[in-house]
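Undergrad: following is a predicted model, sequence given first.
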Amino acid sequence: MQLYGSYTSPFVRHCRIALVETELKCEFIETDAATSAEKSPSKKVPFLHDGDIQLTDSTSILKYLREKSGGSYFSDVAAYDVFCLVNTAMDACVNLFFLEKEGLTPARSDYLKRQQARVDSIFAELEKMPLPHNAPYNDMELRLGCFLAWGIYRQRFSLSDYPNLAHFLETLNNYQPFRDTAPPAL
């Protein structure tokens, strides 16, 4: 089994955490944009190859890894809905990050203003949610942690206005699989 991705992607990090937790044998292959465009129809990371199985999205990869190891994946629809909400915010933030590198910002685009407003609205909703402060963590919580840590790492946002989220991330940073999959220092 081979997982392709980057050490900085929050989507890839979540898959790497699942691999640590499940103890499945898997080769991690660091991949750049050119290679992902060549090897995956989605032209993004992560993607996974396991024999004849080829998966091109972190959500399907996580489901595959959890079930392959004998575990389950989202038996609670409410937690899955929050996972999807976090994905929406993360997709918007990642797009804003890459578009800003090309000089496009919310100040110059109504569409990007809506994306930023979407992120802000989701943060307000997530701040109200009860979050655990010790393991075990479920995939919704791990996805949220990967997103928050990525945003801090890439200096996309601050959690100063979100003490609940900040405390959650602070305690999640003590969880060994989360700590061991942190991206390299910039």
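TA: Nice, thanks for sending it over.
Undergrad: can we go C-alpha only for contacts and neighbour counts from here?
TA: Will do.
Undergrad: how about the strands in the chain?
TA: Taking DSSP state E, the strands of the chain run over residues 2-5, 27-30, 47-50, 53-55.
Undergrad: dump the ones you listed into CSV; add distance to Gln115 as well.
TA: Output for these, formatted as CSV (distance: least, CA to CA, whole Å):
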stretch, distance to Gln115
strand 2-5, 25
strand 27-30, 29
strand 47-50, 25
strand 53-55, 27
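Undergrad: closest to Ile152 out of those?
TA: For the strands of the chain, proximity to Ile152 was assessed by CA to CA; strand 2-5 is nearest, at 19.8 Å.
Undergrad: isn't Leu62 right next to Glu21, touching?
TA: No: Leu62 is not in contact with Glu21 according to CA atoms under 8 Å; the separation is 11.4 Å.
Undergrad: more neighbours: those two, which one.
TA: Leu62 (22 against 15; other CA atoms under 10 Å).
Undergrad: try it against this one:
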Amino acid sequence: MKLFGSYTSPYVRHCRIVLAQLRQDFQFIPTDYTQSAQQSPAKRVPFLQDGEVMLYDSASIIRYVREQAQPTSEQSVEDFDLFCMVNTALDATVNVFLLERDGITGEHSQYIVRQHERVAAILSELNQRQWPLEGPYTDGQLRLACFLSWAQFRERIHVADYAQLQQFLRALNSQPWFANTHPALS
């Protein structure tokens, strides 16, 4: 099994965590922006090759890996909704990050303003919830932790503005299996 991606990607990080937790043997192949544009029709990381199987999205990779290790594992609809909501915030934050690197900011685009509003609304909603401080963690919770950690690392959000989320992230950061995959370690 080969996982292609970058160490700083929160999507790739989630895949790496699940693979490690399930003790799956895999080869990590560092892949940059240019390589992913050439090797993946989605033109992003991660993507996975397992024999004849090729997957091009972190959600399908996580599902595939879980099904290979535990064929009966199922995700609740509530956790799937959390996963999707966090993915929306993560996608919006990554898009704004990349657009700003190209010099396009909210002053030039209502789209970017809308993305900032979307992320703020999702974080506000999620901050209203109680989060587990001990595992095991669901994929929705892992995606949230990967997003918060990446957004803090890239200075996209101030986690301290969200007390419940900050406490949750602090709990995950105390777990070696999570801390050892931090983007700053790449």
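TA: Looks like it arrived, so ask away. Values in this document were obtained by computation on a predicted structure and should not be read as measured data.
Undergrad: returning to that earlier point: most packed of the strands of the first structure?
TA: Highest mean neighbour count among those (mean count of other CA atoms under 10 Å): strand 2-5, with a mean of 22.
Undergrad: that strand vs the second structure, mean deviation?
TA: Following superposition, strand 2-5 of the first structure is found to deviate from the second structure by 0.1 Å on average (mean CA distance after the TM-score superposition for the first structure).
Undergrad: so that strand corresponds to what in the second structure?
TA: Strand 2-5 of the first structure corresponds to residues 2-5 of the second structure when matched by TM-score structural alignment.
Undergrad: how about the strands of the first structure, which one is nearest Asn95 of the first structure?
TA: The nearest among the strands of the first structure, by CA to CA, is strand 2-5 at 17.3 Å.
Undergrad: what are the contacting residues of the longest helix seen in the second structure?
TA: Secondary structure of the second structure per DSSP state H: the longest helix is helix 77-101. For helix 77-101 of the second structure, the external contacting residues (CA atoms under 8 Å, 6 or more residues apart in numbering) are 105, 112, 115-116, 118-119, 122, 138-141, 143-144, 147, 151, 156.
Undergrad: apply 6 Å and report the result again.
TA: Applying CA atoms under 6 Å, 6 or more residues apart in numbering, the contact partners of helix 77-101 of the second structure are 115, 119, 140, 144, 147.
Undergrad: in the first structure, what residue corresponds to the third one?
TA: By TM-score structural alignment, Gly140 of the second structure lines up with Met140 in the first structure.
Undergrad: and the gap between that match and Cys93 of the first structure?
TA: Distance, Met140 of the first structure to Cys93 of the first structure, using CA to CA, to the nearest Å: 18 Å.
Undergrad: so what's the match of Gly140 of the second structure closest to, chain neighbours aside?
TA: Leaving aside its chain neighbours, Met140 of the first structure sits nearest to Phe83 (4.6 Å; criterion: CA to CA, 6 or more residues apart in numbering).
Undergrad: run a quick neighbour tally on that neighbour.
TA: Applying other CA under 10 Å, we find 20 residues neighbouring Phe83 of the first structure.
Undergrad: in the second structure, what sits opposite it in the alignment?
TA: Per TM-score structural alignment, Phe83 of the first structure is aligned with Phe83.
Undergrad: hmm, back to that, any chance of the contacts of helix 77-101 of the second structure in JSON lines, plus distance to Pro176 of the second structure and neighbour count?
TA: Converted to JSON lines, the contacts of helix 77-101 of the second structure look like this (distance: CA to CA, whole Å; neighbours: other CA atoms under 10 Å):
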{"residue": "Gln115", "distance to Pro176 of the second structure": "32", "neighbour count": "20"}
{"residue": "Val119", "distance to Pro176 of the second structure": "28", "neighbour count": "20"}
{"residue": "Gly140", "distance to Pro176 of the second structure": "19", "neighbour count": "21"}
{"residue": "Leu144", "distance to Pro176 of the second structure": "17", "neighbour count": "26"}
{"residue": "Phe147", "distance to Pro176 of the second structure": "17", "neighbour count": "25"}
